[in-house]
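Undergrad: generate a structure from the sequence data that follows.
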Amino acid sequence: MTTMHTLNPTADPATDIDEVARLIRADGTRVSDGELDPWVDDVDHAFLRDLYRDMSLVRRVDTEGVALQRQGQLGLWAPCRGQEAAQVGTARALRSDDFVFPSYRELGVGLVRGAEPADVVLSWRGEVHATYDPQRMRTAPPQIIIGAQSLHAVGYAMGIQRDRGGEIAVAYFGDGATSQGDVNEAMVFASSFAAPVVFVCSNNQWAISEPVTVQARFPIAGRAPGFGIPSMRIDGNDVLACLAAMRWAADHARSGAGPAFLEAVTYRMGPHTTSDDPTRYRAPEDLEVWAQRDPIMRLEALLKAEDAWDDAFEAGVADRADELAAAVRDAALHARSREPLAVFDDVYAEPHTALAAQRRRFGAYLDGFADDEENAR
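TA: Model prediction:
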């Protein structure tokens, strides 16, 4: 098996942005691609507006999440600004019964799959029972361990095979995860058993502070055929190309032909997480270049060029984005955290001496803060 789309195996994984499949250029011009076009021939202006709305909502919630963390309402936040097209486009190509295994940055995938406002913030506060119902959203809880979800997705896909189901599993991960054993082992199993799974690598150019050129000498999508998995390298800032590519990949996996692999070439415009300072390791001119490739701006340009944009639509999207952001903020501000010592309550069904000792030590630690507060007065 080979790649579905022509891939230059010697392309630089970071700089050769033109070595990708795309349908919308950075300036909003619609271009043709013989392999992608058939997968989006049903996409009309209404569908494009829906994609624009979804990406705008993701960006607005992402902005709110960063603000809430900076204000002390969340412990951490993993921004996805700049990656909206890769997330929304691929997620919109899935069926409702497909099962998704995301990393911690797939906010857009979660919102497309039906996440409620509380679902996207309470886990970042560390609240008990903070995550969503995986069965309702057909989406596993976000995985923090890098690449581990790829194995989970393949295992689930092998279960689908044995149940003779018609759905697929999807694993999302970043470029850095492809250097982990888990992702490579997952591809071995997926290929060997022809599992109905799609691997989606969001190549945002940075694995925390390590550039993709340290992770790979050549395009990441070129690795998959070595496992016998067809792959495609797409413009991750082109939501239409992401939709088309995922439709191809999902159809391939669902047909019984085995796994498929997508590399969505995009850029992480913000920090790795809110505990990171990207100004220490990347040049500001890189941000300027990628700002011109913004996924939301390019779709807006296309809609305007095709007379599918008006003030009412723009205002409606802005209002809906503000409403959703307000609901997210309300969910965070009205969350009621348990008392710190309650973290020990549900560890064991019966009393445990070691746990009791840990509770006493933690209680003494907390009492130390009370002394500091009293001295401050």
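Undergrad: okay, CA-based contacts and neighbour counts for the rest of this
TA: Fine.
Undergrad: and whichever strand or helix holds residue 360, what does it pack onto?
TA: Assessed by DSSP states H and E, residue 360 sits inside helix 353-376. Judged by 3 or more Cα pairs under 8 Å, 6 or more residues apart in numbering; DSSP states H and E, helix 353-376 is in contact with no other helix or strand.
Undergrad: pull out the buried positions in it.
TA: For helix 353-376, the neighbour count (16 or more other Cα atoms under 10 Å) marks residue 359 as buried.
Undergrad: next, the second sequence, to be compared with the first:
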Amino acid sequence: MRSFRRGRAAIAAAALLVTGATVLTVATAPSMAAGCTGYVGLTFDDGPTAGNTTTLLNTLKANGVRATLFNIGQNAQNNPSLVQAEKAAGMWIGNHSWTHPHLTQLSQSQINSEVSQTQQVLQQLTGQAPKLFRPPYGETNSTLKSVEASYGLTEIIWDVDSQDWNNASVDQIVQAASRLQAGQIILMHDWPANTIAAIPRIVSGLSSRGLCAGMISPTTGRAVAPDGGTPTNPPTSGPPTNPPTSAPPTNPPTSAPPTNPPTSAPPTNPSGGCTATYHVINSWTGGFQAQVDVTSSTTITGWTVRLTLAAGQTISSLWGGVNTGTSGQVSVRNASYNGTVGPGGSTNFGFVANGNSSPAPSGLTCTPA
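TA: Here you go, the predicted model:
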């Protein structure tokens, strides 16, 4: 935060991009439209990175698939030839902020800087401004959404978390991908070796279920055919990840408004060390996206949040933490990158769940490590 045996190539056209002593084979992968009953979005965050992105591109091409790559702006600036290789390989390129910060902890002007710098460098390198934005850590709020809207960006979270950032094995990454349904999106990353090793098996598993890799529609935020068409078997539900189309408010609220009250639970602080506050970010028929904010009155180096889901609610993906609970009893331990919280500071984790967003989960507690 890396070499693999290439499988049988399915490459429609090839070219060579030479940069210094590095030679990258790039190609436009076939759309795999024939025989597809639906499409899914394969996404890879945090690139481009020297020593990783080339292998990722070659593996995707060898397996005849295209993917959406959410690039970090400063990585793109430092590796311009790799961004151009991504474009030449037929990949879709999205904005993943300039430095990968916790955007929900920044001011609107700071968020704007993170988004605008990345838009600018990616447009310079590819000739086209990104249309998709993935917030680092999946953390979002209305301030960020208003900035996204001002640049015409559609916010893309995910339906399935591969957990490759959490050292998931190849088998675990493949198993996560097996949960994908038509229209859905999986979170993966540019840098884990296990992710690249899992790609051939992911593609084979999808194909066996009539699913193909597609593009993410800037209009709906869902996976569609590579030419932008609608899938043959579109999903009946999913998180509405596209940003608002109206102009950003002059003084936006600090959190997204509830969409299906009651959507929040009162903050709890039984231990005196940390406080957990739950609120719903988005809801749709059959599912919702929620976020839990963790604040602390003293310095803590780790935390665990516990809550009980309401009847019919089940978590389908979670980020910013590790769920060690079972069934409706959720026990989320901090991820490695967000365990430390200073006095008056905060962090959060989020999840996508099946079921109705109301009532809110009960028994919300936060315990410091």
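Undergrad: so what number do they get for TM-score?
TA: The TM-score (TM-score structural alignment, normalised by the length of the second structure) is 0.28; 168 aligned residues with a Cα RMSD of 6.4 Å.
Undergrad: now do the SS call for residue 173 of the first structure.
TA: strand (DSSP: H, G, I helix; E, B strand; the rest coil).
Undergrad: how near is it to residue 207 of the first structure?
TA: Distance, residue 173 of the first structure to residue 207 of the first structure, using Cα to Cα, to the nearest Å: 11 Å.
Undergrad: ok, residue 355 of the first structure next?
TA: Counting by Cα to Cα, the gap from residue 355 of the first structure to residue 207 of the first structure is 37 Å.
Undergrad: report the contact partners of residue 84 of the first structure.
TA: 55, 58, 59, 108, 237, 295, 296 (Cα atoms under 8 Å, 6 or more residues apart in numbering).
Undergrad: turn these into CSV, including secondary structure and neighbour count.
TA: Formatted as CSV, the contacts of residue 84 of the first structure follow (DSSP: H, G, I helix; E, B strand; the rest coil; neighbours: other Cα atoms under 10 Å):
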residue, secondary structure, neighbour count
55, helix, 28
58, helix, 28
59, helix, 23
108, helix, 28
237, coil, 31
295, helix, 30
296, helix, 23
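Undergrad: ok, the residues you listed vs residue 372 of the first structure, which is closest?
TA: residue 59 (40.2 Å; Cα to Cα).
Undergrad: how much space between the closest one and residue 121 of the first structure?
TA: According to Cα to Cα, residue 59 of the first structure and residue 121 of the first structure sit 14 Å apart.
Undergrad: now do residue 186 of the first structure
TA: 29 Å.
Undergrad: out of these two, which sits in the busier spot?
TA: Neighbours around residue 186 of the first structure and residue 121, counted as other Cα atoms under 10 Å, are more numerous at residue 121. The numbers are 28 against 22.
Undergrad: which other helices and strands contact the helix or strand encompassing that one?
TA: Per DSSP H and E: residue 121 of the first structure is located in helix 117-125. Packed against helix 117-125 of the first structure by the contact rule (3+ Cα pairs under 8 Å, 6+ apart) you find helix 311-333.
Undergrad: now do the buried residues in the helix it packs on.
TA: 317, 321, 322, 324, 325, 326, 327, 328, 329, 331, 332.
Undergrad: for these, which one is nearest residue 117 of the first structure?
TA: Among these, and counting by Cα to Cα, the member closest to residue 117 of the first structure is residue 328, at 4.6 Å.
Undergrad: how about the nearest residue to that closest one, chain neighbours excluded?
TA: residue 117 (4.6 Å; Cα to Cα, 6 or more residues apart in numbering).
Undergrad: before we move on, what about residue 95 of the second structure?
TA: In space, residue 95 of the second structure is closest to residue 133, 4.7 Å off (Cα to Cα, 6+ apart).
Undergrad: give me the neighbour count for that neighbour.
TA: So residue 133 of the second structure, with other Cα under 10 Å, has 28 neighbours.
Undergrad: distance of residue 122 of the first structure relative to residue 295 of the first structure?
TA: For residue 122 of the first structure relative to residue 295 of the first structure (Cα to Cα), the value is 28 Å.
Undergrad: one more: residue 314 of the first structure?
TA: 16 Å.
Undergrad: and if you look at residue 239 of the first structure?
TA: 7 Å.
Undergrad: again, but for residue 231 of the first structure
TA: Distance from residue 231 of the first structure to residue 295 of the first structure, by Cα to Cα: 22 Å.
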